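1. Have a look at this fold, sequence not included:
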């Protein structure tokens, strides 16, 4: 576990030889994973972030005027401390915001035991790798527990691995797993230079997720519902929001034809 300076990408958090995030392009991950589901929800008050040790997702959630509480739960206290000490530009001042609560603990255990419900739940988790240790956080049994913690109109969004030929089956399989539980599953992606390939996300809900909005409608929503409006964002606006939803045809076809469910 190291912090390294990697030139134009700024400082990087490296775990087990793999870059997890950088100060140079983290916003290309954190803005989509928070603002797309929040826009689809319309006005979340309570947000739960599973993972998110660097607090970048929490930073973005706190930009919403409607948000009254953000709970972040990450299992690795060492990473939490390292990010706070060496990557403070990611969290900025969200750790001082009384709406934000950081818990060092097991997200799976928290989901099992909590009686709280949330408007938006974020799976800011390590990549799903088949037969890997984190795959249990991408299974139907885990999603059943997540769904129990969602309010009636709640939205769950998770990063679901890269969209690449090397791992072409994982993203569609996570999507299909979610489709067995939720009425609506919206796939989207964001290209993050650090990873060298688009990263896939999935937003799920039992409420209708309206994605057929114009760029102007999205911009109006961001300007009215965020503290300081679009000025607080580097990447996301109406045009880029619509771009996130534009997955390649072969990826859409893979999701449509996939039958595997992670149980």
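-> That came in fine, so what should we check first? Keep in mind that this is a model prediction, so the values were computed, not measured.
2. rest of the way, CA atoms for contacts and neighbours
-> Fine.
3. On the three-state scheme, the residue positioned nearest the centre of the chain is what?
-> Nearest residue to the geometric centre of the chain (CA atoms, centre = their mean): residue 33, 3.5 Å. Three-state call for residue 33 (DSSP: H, G, I helix; E, B strand; the rest coil): helix.
4. and it, what is it in contact with?
-> 57, 122, 157-159, 201 (CA atoms under 8 Å, 6 or more residues apart in numbering).
5. next, the one to line up against it:
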């Protein structure tokens, strides 16, 4: 079995959805080079024309936001549509970042009211209110995304620690 990078390099226009849930980029760790522009370009190529990907993107707490905003900035170098969001993850004791990215679908303009309403009574967390609130980023995060972060590359990866 291949690692994620070797596998994704072999696929072209295949997936409608790619969900990336990796450990944080720790120097020498297994996911260190799976947060780079080069890796995200391979993910882009693996998606169908209307495909969408989502990735966990580390903590969005004020003292630990560099990784999150750099992932957002890196994805904006590859995908035309990038929409960061946050959710409180009780087991992590912190707000956690995620990013949706797509070639063709703007996640910020998709109207999901009817679809979410039809399933929300079956879910413990997710409903229309929680969906809307996840995409309503606090001011410090919006400011950090606009003013900071670096593009993560194979030759200059970013480490969590």
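-> Nice, I can see it. Note that the structure is predicted; figures quoted are calculated from it, not measured.
6. now whichever strand in structure 2 runs longest: which residue numbers in structure 1?
-> For structure 2, the strand with the greatest residue count under DSSP state E is strand 47-59. Using TM-score structural alignment, the residues of structure 1 aligned to strand 47-59 of structure 2 are 150-162.
7. what's the average distance of the matching stretch to structure 2?
-> The superposed stretch 150-162 of structure 1 is, by mean CA distance after the TM-score superposition for structure 1, a mean 0.7 Å from where its aligned residues fall in structure 2.
8. That stretch: which residues count as buried?
-> Within stretch 150-162 of structure 1, the residues that qualify as buried by neighbour count (16 or more other CA atoms under 10 Å) are 150-151, 153-162.
9. Can you pick out the most distant pair from the residues you listed?
-> Farthest pair in the buried residues of stretch 150-162 of structure 1 (CA to CA) is 151 and 162. Separation: 28.7 Å.
10. circling back: just send the contacts of residue 33 of structure 1 back as CSV, with distance to residue 195 of structure 1 too.
-> Shown next, in CSV, are those (distance: CA to CA, whole Å):
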residue, distance to residue 195 of structure 1
57, 18
122, 20
157, 20
158, 17
159, 13
201, 14
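11. And the residue of structure 2 positioned farthest from its centre, how far from residue 127 of structure 2?
-> Distance from the C-alpha centroid of structure 2 peaks at residue 121, with 26.4 Å (CA atoms, centre = their mean). Per CA to CA, to the nearest Å, residue 121 of structure 2 is found 8 Å from residue 127 of structure 2.
12. helices and strands around the lengthiest helix in structure 2, which ones?
-> Of all segments of type helix in structure 2, defined using DSSP state H, the longest is helix 66-78. Where contact means 3 or more CA pairs under 8 Å, 6 or more residues apart in numbering; DSSP states H and E, helix 66-78 of structure 2 is packed against helix 37-46, strand 47-59, strand 81-89, strand 94-102, helix 139-147.
13. Let me know the next secondary structure element after the fourth one.
-> In this case it means strand 94-102 of structure 2. helix 113-119 (DSSP states H and E).
14. List the buried residues of that next one.
-> residue 116.
15. Kindly report the same for stretch 17-24 of structure 2.
-> 18, 20, 22, 24.
16. Is the first one in a helix, a strand, or coil?
-> When states are read from three-state DSSP, the local structure at residue 18 of structure 2 comes out as strand.
17. Okay, it and residue 46 of structure 2: tell me how far apart.
-> 9 Å.
18. and what of residue 136 of structure 2?
-> Using CA to CA, residue 136 of structure 2 is found at 29 Å from residue 46 of structure 2.
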